[in-house]
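Visitor: sequence and computational prediction follow.
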Amino acid sequence: MKLECDNCSHTFNVNQIKDIKQEPVKNDIVRHFIECPDCQHKFTTHYENDAIREITAEIRRLQKKAPLKIKQKNKLHKLRRKVRIMADTLKTVVEKDES
């Protein structure tokens, strides 16, 4: 996937970025981001807090149990949806506080 930097207009392939960096935002919230290879402008990939990390760990545990039973597949699907919703909500809150 190609991305054009908002800062310097450099176009780069996101798939070639191997280093997703992290920085604390506040309390238990961590920002994950990649940087433009040309100007080091930061592009946020996602935010994460303790609650999201716990659910993500549970998702990993379930994935290791393959093959999954139907109940386990349903639980995995629900957990992934929950993480997506929580991450979107967290992003909205953090970016609202920053502006």
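Guide: Now that the structure is in, tell me what you want to look at.

Visitor: only C-alpha atoms from now on, for both contacts and neighbour counts.
Guide: Will do.

Visitor: which residues of the protein fall in strands?
Guide: 2-4, 11-13, 21-26, 29-35, 42-48 (DSSP state E).

Visitor: save these as TSV, and put in distance to K64 and mean neighbour count too.
Guide: Formatted as TSV, these follow (distance: least, Cα to Cα, whole Å; neighbours: other Cα atoms under 10 Å):
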stretch	distance to K64	mean neighbour count
strand 2-4	32	12
strand 11-13	31	14
strand 21-26	26	13
strand 29-35	24	17
strand 42-48	22	17
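
Visitor: try this one side by side with the last:
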Amino acid sequence: MATVKHQIVDCDECKHKFKLKPSILKTEKVGEEVERTYFKCPKCKHKFIVVYKDKEFNNNLIEIDNIRKKATKVSANNKDLKELINLQNKLHERNLEISGMYKKIYGA
């Protein structure tokens, strides 16, 4: 059985080091259709925002997953592969914009 390695995080507030495990990630609704994913330092409870998501963000994630599946069926030298990569990058950039917009509204 493979061992899963978790990222080690240093708390900005108390400098406590801890593993970022999926079990400490929490999601809360902050707007009509906006969710915030975050985690807290287990020692001082300082809150770290990971991402904000809305319907468009989630639809983009689904499309990115579909693009990855299509890309595995295309040869590396194919023009279609470059187009798929460009589309994936655009969707990723859009999701960064969406999350950044909500960070300005709801806080980082």
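Guide: That came in fine, so what should we check first? Only a predicted model underlies this, so the values are computations on that prediction, with no experimental measurement involved.

Visitor: as a markdown table, the strands of structure 1 with distance to A87 of structure 1 would be great.
Guide: Below are the strands of structure 1 laid out as a markdown table (distance: least, Cα to Cα, whole Å):
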| stretch | distance to A87 of structure 1 |
| --- | --- |
| strand 2-4 | 22 |
| strand 11-13 | 24 |
| strand 21-26 | 14 |
| strand 29-35 | 11 |
| strand 42-48 | 6 |
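
Visitor: out of those strands, which gets nearest to K65 of structure 1?
Guide: Distance to K65 of structure 1, taken as Cα to Cα, is lowest for strand 42-48 among the strands of structure 1, at 24.5 Å.

Visitor: whichever helix in structure 1 runs longest vs strand 21-26, what angle?
Guide: Longest helix of structure 1, by residue count under DSSP state H: helix 70-98. Using axes from the mean of the first three to the mean of the last three Cα atoms, to 10 degrees, the inter-axis angle of helix 70-98 of structure 1 relative to strand 21-26 is 70 degrees.

Visitor: helix 70-98 of structure 1: how far from the chain's middle?
Guide: On the basis of Cα atoms, centre = their mean, to the nearest Å, helix 70-98 of structure 1 sits 10 Å off its chain's mean C-alpha point.

Visitor: repeat that for stretch 15-29 of structure 2.
Guide: On Cα atoms, centre = their mean, the centre of stretch 15-29 of structure 2 falls 13 Å from that of its chain.

Visitor: E32 of structure 2 maps to what in structure 1?
Guide: When structure 1 is aligned by TM-score structural alignment, E32 of structure 2 is paired with N27.

Visitor: equivalent analysis for S99 of structure 2, please.
Guide: S99 of structure 2 maps onto A87 in structure 1, by TM-score structural alignment.

Visitor: same check on N59 of structure 2?
Guide: Aligned partner of N59 of structure 2 by TM-score structural alignment: E54.

Visitor: OK, contacts around its match?
Guide: If a contact means Cα atoms under 8 Å, 6 or more residues apart in numbering, then E54 of structure 1 has no contacts.

Visitor: for it, give its distance to D19 of structure 1.
Guide: Look at E54 of structure 1 and D19 of structure 1: by Cα to Cα, to the nearest Å, they are 23 Å apart.

Visitor: can you check D38 of structure 1 too?
Guide: 15 Å.
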